[in-house]
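Q: Give me a 3D structure for the following:
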Amino acid sequence: MVIHPKIRGFICTNAHPIGCAENVRQQIAYIKKQAPVTNGPKRVLVIGSSTGYGLASRIAAAYGSGAKTLGVCFEKEPTERKTGTAGWYNTAAFHNFAKTDGLYCHTINGDAFSDEIKAQTIAQIKEDLGQIDLVIYSLASPKRKDPETGEVYSSTLKPVGGSYTTKTYDTDKDSVHEISLDPANDDEIAQTIKVMGGQDWERWIDQLHAAGVLAQDCQTTAYTYIGKKLTWPIYGHATIGRAKEDLDRAAANLRSSYSDVNLSAWVSSLKALVTQASSAIPVMPLYISLIYGVMKEEGTHEGCIEQIYRLFTEGLYTDSPRLDEANRLRMDGLETNEATQAKIEALWNQVTQENFHELADYKGYHSEFLRLFGFGIEGVDYDADVEPQVSW
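A: Here you go, the predicted structure:
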């Protein structure tokens, strides 16, 4: 099968197995060039392990600390006629590289919100690892089925307290235009918290602890994005923001609830990047295109793997982590500092349809978007016939 990208809206509906493998290989190569993670994790569970920050976390743990990694993801397997998801191919590639390098890895494919997958994961930990010393929570999903009631909750991307009008960029139409978002009602806020808040993170830790598979001095972290003034109306002062507040609540609860294993629980605030999740959020394609340009000029631009390596070495595994007033690990300072934000805000006020491609780094944005699905990667022959059916 010859595989070229099929883009619909803010997603790519196919993926390239060779390109995804090369993307994984490059991230592994980056970690191999860095200093080892001092006193890093040795047995790691990554919930949401197949793309973006979750995949980078698995790579950083395995290749930066020699950790055995157990991943949980929900990805679609390829068939003779259709490619698998990018996360499927990423996971297959990681398994291949890890096994070649003598590193233990295992992946469970299924709905991480379900108690069935939690039980399956616990059984695998008991069989292969005994206990785990790091739990990464990196799920991004528009829906969640409550395992107790069976009710399905849906998240909403809306402001809270009033309508909001701002600029955005439509990647389909190559158009900078204004967008108006109506405020969320109470039910939409509550459902977004159910999907994107801290309840499932807490449920994972509770069941792992009850099963006796959390090691002494175990750490856990959930990933978030906080942003600054330009993104607050769609993040901080919005349904997502309410869910992020619930993550902070969950972290505090986790820190106080498992003193017998001395559990450390953190929300980690990371930089805005092109991910399958961020591509769907109004404002973000325009904002990210602008910050990419500014941060590349400043020499401070980082991708997922660079951010996560610093999270391990400057956050999770250091005696002096960068914590804010809410006890979050802050790895986003290169983006959110006042000087960089002032440059971005100045560009935001200037940008129009006519000057967008001059002021913004949309080329970089689009390149990163394609990379998510294994496309546009140097050295990969996209006109070659490839086998889509890859297993792990």
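Q: only C-alpha atoms for contact and neighbour calcs from this point on.
A: Fine.
Q: Which stretches in the stretch 201-350 of the chain count as strands?
A: Secondary structure of the stretch 201-350 of the chain (DSSP state E, counting those that start in this stretch): strands at 214-224, 264-269, 329-330.
Q: list the buried ones in the longest one?
A: Of the residues in strand 214-224, those buried by neighbour count under the rule 16 or more other CA atoms under 10 Å are 214, 215, 218, 219, 220, 221, 222, 223, 224.
Q: okay, among the residues you listed, which ones form the most distant pair?
A: Checked with CA to CA, these reach their widest spread between 215 and 224, with 24.6 Å between them.
Q: same for the helix or strand that contains residue 106, what does it pack against?
A: If you go by DSSP states H and E, residue 106 is part of strand 105-109. Using 3 or more CA pairs under 8 Å, 6 or more residues apart in numbering; DSSP states H and E as the contact test, the elements touching strand 105-109 are strand 68-73, helix 86-100, helix 115-124.
Q: Tell me how far residue 221 lies from residue 138.
A: Residue 221 sits 9 Å away from residue 138, going by CA to CA, to the nearest Å.
Q: for residue 8, that is, sorry about that
A: 25 Å.
Q: residue boundaries of the helices in the stretch 51-200 of the chain?
A: Along the stretch 51-200 of the chain, the segments classed as helices by DSSP state H, counting those that start in this stretch run 52-65, 86-100, 115-124, 186-196, 199-210.
Q: run this one through as well so I can compare:
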Amino acid sequence: MGPQQITPKQRGYLIVNSHPAGCAASVRQVWESIPPAPHEGRAPVVLVLGSSAGYGMAVLLAGLRRHGVRGIGVAYENGGTERRTATAGWYRTAEMAELASASGGDLTFLNADAYADGTRADVLKLLTERYGPVDHLVYSLASPRRTDPATGEIHHSVIKPLGGDHTSPSLVFEDGIPQIGSVELTAATDAERAATVKVMGGEDWALWVRALADENLLGEGFTTVALSYVGSEITAPVYRQGTIGAAKADLEATARRLQADVLAGRGRAFTVVAGAAVTQAATAIPSLALYISLLRDTLGADGWRTTADQAVDLWAQLTDEAALRLDAQDRIRLDGWELDAAVQARVRELWSDPAAALALAPGGAAWFYAQFRGLYGWDVPGVDYAAPAAGAAVPWPPRQP
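A: From the prediction side, this is the model:
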């Protein structure tokens, strides 16, 4: 794609193109929202799986800006062609590499399928040759499918309730105007539940930890975390009590198995329960857009905790700047601001009549829509969308020499 003006191609929550300058600006916004901190001594080595979006990106940027981390980010993105733009994660990764270089950081970004054995081999080789043992492995993958490296079978995840059908109000947008709709979901089959666990559960995370251990690439005091979510009882029928929740439960069980087995005496494994966020994964989950909009209306800008805010909090706990906040299941909790009893009581009140809530206070829905479009580089303040953009000319960051 040569330099030309790019306009969004959108249908509902599906946006099939992205804006390079807008994506870059969105990354800089996250970077600038992270308070810098002086860092001395040895730079921790980090491996982030799922580094191009959401919490994975925020954790990598916060680690770099506050702790001077070095290491590897892995993401799976498509580059631009003469007919289409690259994926948003491609442009975000290019900007992260620029920020790392400008700050004197040493990060390598690999564009590869993190589920594949070949990617693990490539990462292990790079760690051995350049970075050494890993101090922090951050697992933040979200995908609709996964190929089992042992069998070659492709598993597809689904977002469905378990045990019965479910109907829920939802937030839809017609030409950018928020409206209340309804979504009806049929109950998942046992096979669909199992497939979702295969994709989103802990099996792949365990493969990565074992691969590092087998190659003696676990750093002293090694810690691995997998990003998770619990959420409100309002969204539980679709999320925590559904197929995704079954996968998250498997992720949590995997942390306990890793702690007792391969990491016994060698490191720590935790799931991290993050708070709500507008991510590409979140927009695919029915009812979550409406819930997040009402939550934002309840909390306001001052009460909302961004992915960057939570990433700073997580690093403080991982580096012993702050005590670990563990629940009864040994999960690191970052979501207290969301699940505060008074906050949830107000959101439930709004949820009981979402149409009236939307009419009374549409600000949360408008905010959600702007955040959603910003994921693809649209509506980002300060970007000249009338200027020609060279979509295909943005290269993937080269490997460090």
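Q: How alike are these chains, TM-score-wise?
A: Scored against TM-score structural alignment, normalised by the length of structure 1, the superposed chains reach a TM-score of 0.95; 389 aligned residues with a CA RMSD of 1.8 Å.
Q: quick revisit: pipe the helices of the stretch 51-200 of structure 1 into TSV and attach distance to residue 324 of structure 1 and mean neighbour count per row.
A: Formatted as TSV, the helices of the stretch 51-200 of structure 1 follow (distance: least, CA to CA, whole Å; neighbours: other CA atoms under 10 Å):
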stretch	distance to residue 324 of structure 1	mean neighbour count
helix 52-65	21	26
helix 86-100	32	22
helix 115-124	31	17
helix 186-196	21	21
helix 199-210	21	18
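Q: Quick one: neighbours of the aligned residue in structure 1 for residue 341 of structure 2, just the number.
A: Matched by TM-score structural alignment, residue 341 of structure 2 corresponds to residue 338 in structure 1. When neighbours are counted by other CA atoms under 10 Å, residue 338 of structure 1 registers 12.
Q: To which residue of structure 2 is residue 135 of structure 1 aligned?
A: That one, residue 135 of structure 1, aligns with residue 137 by TM-score structural alignment.
Q: need the contact list for the residue nearest to residue 17 of structure 1 when sequence neighbours are not counted.
A: Nearest non-adjacent residue to residue 17 of structure 1, counting by CA to CA, 6 or more residues apart in numbering: residue 89, 5.4 Å away. Each residue near residue 89 of structure 1 by CA atoms under 8 Å, 6 or more residues apart in numbering is listed here: 15, 16, 17, 20, 21, 390.
Q: In contact with the fourth one, which residues are there?
A: Read that as residue 20 of structure 1. Contacts of residue 20 of structure 1 (CA under 8 Å, 6+ apart): 86, 89, 90, 93, 371, 372, 373, 374, 375.
Q: Adding distance to residue 285 of structure 1, write those residues out as JSON lines.
A: JSON lines is the format used below for the contacts of residue 20 of structure 1 (distance: CA to CA, whole Å):
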{"residue": "86", "distance to residue 285 of structure 1": "20"}
{"residue": "89", "distance to residue 285 of structure 1": "25"}
{"residue": "90", "distance to residue 285 of structure 1": "24"}
{"residue": "93", "distance to residue 285 of structure 1": "28"}
{"residue": "371", "distance to residue 285 of structure 1": "15"}
{"residue": "372", "distance to residue 285 of structure 1": "15"}
{"residue": "373", "distance to residue 285 of structure 1": "17"}
{"residue": "374", "distance to residue 285 of structure 1": "19"}
{"residue": "375", "distance to residue 285 of structure 1": "19"}
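Q: ok, those vs residue 363 of structure 1, which is closest?
A: residue 371 (12.3 Å).
Q: Please pull up the equivalent of the closest one in structure 2.
A: So, by TM-score structural alignment, residue 371 of structure 1 is matched to residue 374.
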